[in-house]
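1. coordinates for the following, if possible.
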Amino acid sequence: MELWYTEKQTEAYGITAKIKETYVREQTDFQDLAMIETEEFGTMLILDGMVMTTVRDEFVYHEMVAHPALFTHPNPKHVLVVGGGDGGVIREILKHPSVEKAVLVDIDGKVIEYSKKYLPTIACGLEDPRVEVIVNDGYMHIHDHKNAYDVIMVDSTEPVGPAVELFSKGFYQGIYESLKEDGIFIAQTDNPWFKADLIQSVNRDVREIFPIVRVYCANIPTYPSGLWTFTMGSKKYDPLEVDETKIPEIESKYYTPRLHKAAFVLPRFVEDLCK
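-> So this is what the prediction gives:
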């Protein structure tokens, strides 16, 4: 008998993967969590029926959350990740020698626990001495830490369950206040095929708070539609003004210095959502 996992990405569309083994299925205090082994994408973390990461394609998302912002800021020392309990963004942050401290705040400790056990190549940076892991509400952490961070990265699920507040204008205002005077924030902002309204609303809210706002894209095959957007809000530095010839090469599989600016070149239909 074959077992398949299907994520319904809309009421009429989904993606499916053949399952080799189920490691964990648990209702945590915040969400339904599953860790499964798939034949095509390896180990897969699923929260509330949505694919969060897989061993095969995780590098795209994690590199593109971390590196565009960290190579735009000239000297990022203190970095916050809201969400991201699998540890992938933290792993990428640690590739930047200027970073003195990286703080991870995830509301669900079970995500962190099971990622360490079943996703060791992704969660490998969580024990690094430069990293502080906090199991708490990221929304409240932001509001309790003013003028504290050079870069803030929001590695959230889609806007359902505990992540709803992480897509609100009040949260973006809190991020602005939690950043230092030249700070940068980055958030995953879903896909333009099925969540165009979300991209428009986030872009509108962030533009009312930050003087520089840029949207960029990456290809992530296990995420809805495969085309994924990220929104950057910056107080001072424009990613399009970065001299790509001065971006050092780092260990990566997706991000490159030449891709830094190229990722901000949007398809016309995505560009239209950001006007």
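2. all contacts plus neighbour counts: C-alpha atoms, from now on.
-> OK.
3. just the helices in the stretch 1-150 of the chain please.
-> 58-70, 88-93, 109-118, 138-144 (DSSP state H, counting those that start in this stretch).
4. for burial, what's the neighbour tally of residue 136?
-> 16 (other CA atoms under 10 Å).
5. would you do the same for the sequence below? I want to compare the two.
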Amino acid sequence: MDALKNGWFSEINDLWPGISQSLEVEEVLYNGHSKYQHILVLQTKSYGKALVLDGIIQCTEKDEFSYQEMISFLPLCSHPNPKTVLIVGGGDGGVAREVAKFPKIEKVYQVEIDEKVVEVSRKYLQFMATGYDHPKVELVIGDGYKFVEEHKHSFDVIITDSSDPIGPATCLFEEPYFVRMKNALKPGGIICTQAGTYWSNLDQIKRTLNHCKDTFPKVGYAISSVPTYPTGQIGYMMGSLDETINFREPKTVFTDAELDKMNMRYYSDRVHRASFELPRFVEKELDL
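-> Model prediction:
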């Protein structure tokens, strides 16, 4: 609550030293602790409702769709026939909402360690938590790290919608987790995980990318714009068991009418291709 002063919330964290994102707050809707983290839901003046975990903005009503659509449809459209999907994290329900839209999907397992995040999201963030109401989605409250280990060769796509690499999410950015994901994939499977901003976390991105490179024969790094994330940008680490895959070229391309029917506001095949175009200094540092 020290971050709430004079009607403003400020996100201050050593992960992005020297910068801060601030939002004007109209009302504190929820303020409490789970056994894992501090949970805050704010009604902001310009970005609608906002979910904050341990002082870090996870999503806001105005711009959440960019992240949710991209972390879901980048891997789904890169896979030739995704039927079974595992989501690790994503307690707000936004990724489940997007994955369930994909026509070929038959089953979605959502594994979230913090039941309180799910409970709070269902009450205050219904625009994302609708993902839990889809008949294809099965919610499991538990440790996604262990769940992946216990389900070998089970999923076409694994999406890790984690918070940043501090606290309970730290293990999801380390090499043993990537090995576990690899073993949990079916032949030709794909993983996609939240992977920070290159403006502030390039060293962390490089370490995560190297874990991915050591585990998967083909990797990629894509980006999208999310104004309320640090520096206004977020990245997506992708890995595939198919060494012939071209992440830049989606295997599923939807018409504008199909995208409208799914209420897609950010993702398209054009955005998919463009998201892998990186500044030269990033390409050089990541050796892509």
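6. hmm, back to that, quick one, which of the helices of the stretch 1-150 of the first structure gets closest to residue 221 of the first structure.
-> For residue 221 of the first structure, the closest of the helices of the stretch 1-150 of the first structure is helix 58-70, at 9.5 Å, according to CA to CA.
7. Provide the aligned range in the second structure for that closest one.
-> Under TM-score structural alignment, the counterpart of helix 58-70 of the first structure in the second structure spans residues 64-76.
8. now the matching stretch on the first structure. Mean distance?
-> Once superposed with the first structure, the aligned residues differ from stretch 64-76 of the second structure by a mean of 0.4 Å; criterion: mean CA distance after the TM-score superposition for the first structure.
9. reformat the helices of the stretch 1-150 of the first structure as JSON lines; add distance to residue 154 of the first structure.
-> Below are the helices of the stretch 1-150 of the first structure laid out as JSON lines (distance: least, CA to CA, whole Å):
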{"stretch": "helix 58-70", "distance to residue 154 of the first structure": "8"}
{"stretch": "helix 88-93", "distance to residue 154 of the first structure": "10"}
{"stretch": "helix 109-118", "distance to residue 154 of the first structure": "16"}
{"stretch": "helix 138-144", "distance to residue 154 of the first structure": "9"}
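10. tell me the most buried of the ones you listed?
-> Compared across these, helix 88-93 shows the largest average neighbour count, a mean of 25 (mean count of other CA atoms under 10 Å).
11. show me where the stretch 1-150 of the second structure has its strands.
-> Ranges of strands in the stretch 1-150 of the second structure, per DSSP state E, counting those that start in this stretch, are 4-5, 8-11, 21-33, 38-44, 49-53, 56-60, 84-89, 107-112, 137-141.
12. tell me which of those sits most buried.
-> Scoring the strands of the stretch 1-150 of the second structure by mean neighbour count under mean count of other CA under 10 Å gives strand 84-89 as the most buried, with a mean of 26.
13. and that one, what other elements does it pack with?
-> Judged by 3 or more CA pairs under 8 Å, 6 or more residues apart in numbering; DSSP states H and E, strand 84-89 of the second structure is in contact with strand 107-112, strand 155-161.
14. whereabouts in the first structure does the last one align?
-> In other words, strand 155-161 of the second structure. Counting by TM-score structural alignment, strand 155-161 of the second structure falls onto residues 149-155 of the first structure.
15. mean shift between that stretch and the second structure?
-> Stretch 149-155 of the first structure sits 0.3 Å off on average (mean CA distance after the TM-score superposition for the first structure).
16. I'd like the distance from that stretch to the chain centre, please.
-> Mean-position distance between stretch 149-155 of the first structure and its chain equals 10 Å (CA atoms, centre = their mean, to the nearest Å).
17. do the same with stretch 131-142 of the second structure
-> 16 Å.
18. what does stretch 9-29 of the first structure give?
-> That offset, for stretch 9-29 of the first structure, works out to 20 Å (CA atoms, centre = their mean).
19. what residues does that stretch touch?
-> Stretch 9-29 of the first structure is contacted from outside by 2-8, 32-40, 108, 110, 194, 222, 224, using CA atoms under 8 Å, 6 or more residues apart in numbering.
20. contacts only, for the alignment partner in the second structure of residue 114 of the first structure.
-> For residue 114 of the first structure, the aligned position in the second structure is residue 120, judged by TM-score structural alignment. Neighbouring residues of residue 120 of the second structure by CA under 8 Å, 6+ apart: residue 30.
21. thinking again about what came up before, as TSV, the helices and strands packed on strand 84-89 of the second structure with distance to residue 286 of the second structure would be great.
-> Converted to TSV, those look like this (distance: least, CA to CA, whole Å):
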stretch	distance to residue 286 of the second structure
strand 107-112	30
strand 155-161	21
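22. got the strands of the stretch 1-150 of the second structure as a markdown table, with distance to residue 220 of the second structure columns?
-> Formatted as a markdown table, these follow (distance: least, CA to CA, whole Å):
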| stretch | distance to residue 220 of the second structure |
| --- | --- |
| strand 4-5 | 38 |
| strand 8-11 | 29 |
| strand 21-33 | 28 |
| strand 38-44 | 32 |
| strand 49-53 | 28 |
| strand 56-60 | 23 |
| strand 84-89 | 19 |
| strand 107-112 | 23 |
| strand 137-141 | 27 |
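23. residue 12 of the first structure: neighbouring residues, count only.
-> Neighbours around residue 12 of the first structure, by other CA under 10 Å: 6.
24. under the alignment, what does it map to in the second structure?
-> Residue 12 of the first structure maps onto residue 18 in the second structure, by TM-score structural alignment.
25. tell me the spacing between the closest residue to residue 56 of the first structure other than its chain neighbours and residue 18 of the first structure.
-> Spatial nearest neighbour of residue 56 of the first structure, chain neighbours left out: residue 41 (5.0 Å); criterion: CA to CA, 6 or more residues apart in numbering. Applying CA to CA, to the nearest Å, the value for residue 41 of the first structure to residue 18 of the first structure is 9 Å.
26. now residue 226 of the first structure
-> With CA to CA as the criterion, residue 226 of the first structure and residue 18 of the first structure are 18 Å apart.
27. do the same with residue 229 of the first structure
-> Relative to residue 18 of the first structure, residue 229 of the first structure is positioned 27 Å away (CA to CA).
28. same question for residue 89 of the first structure.
-> 27 Å.
29. lovely, talk soon.
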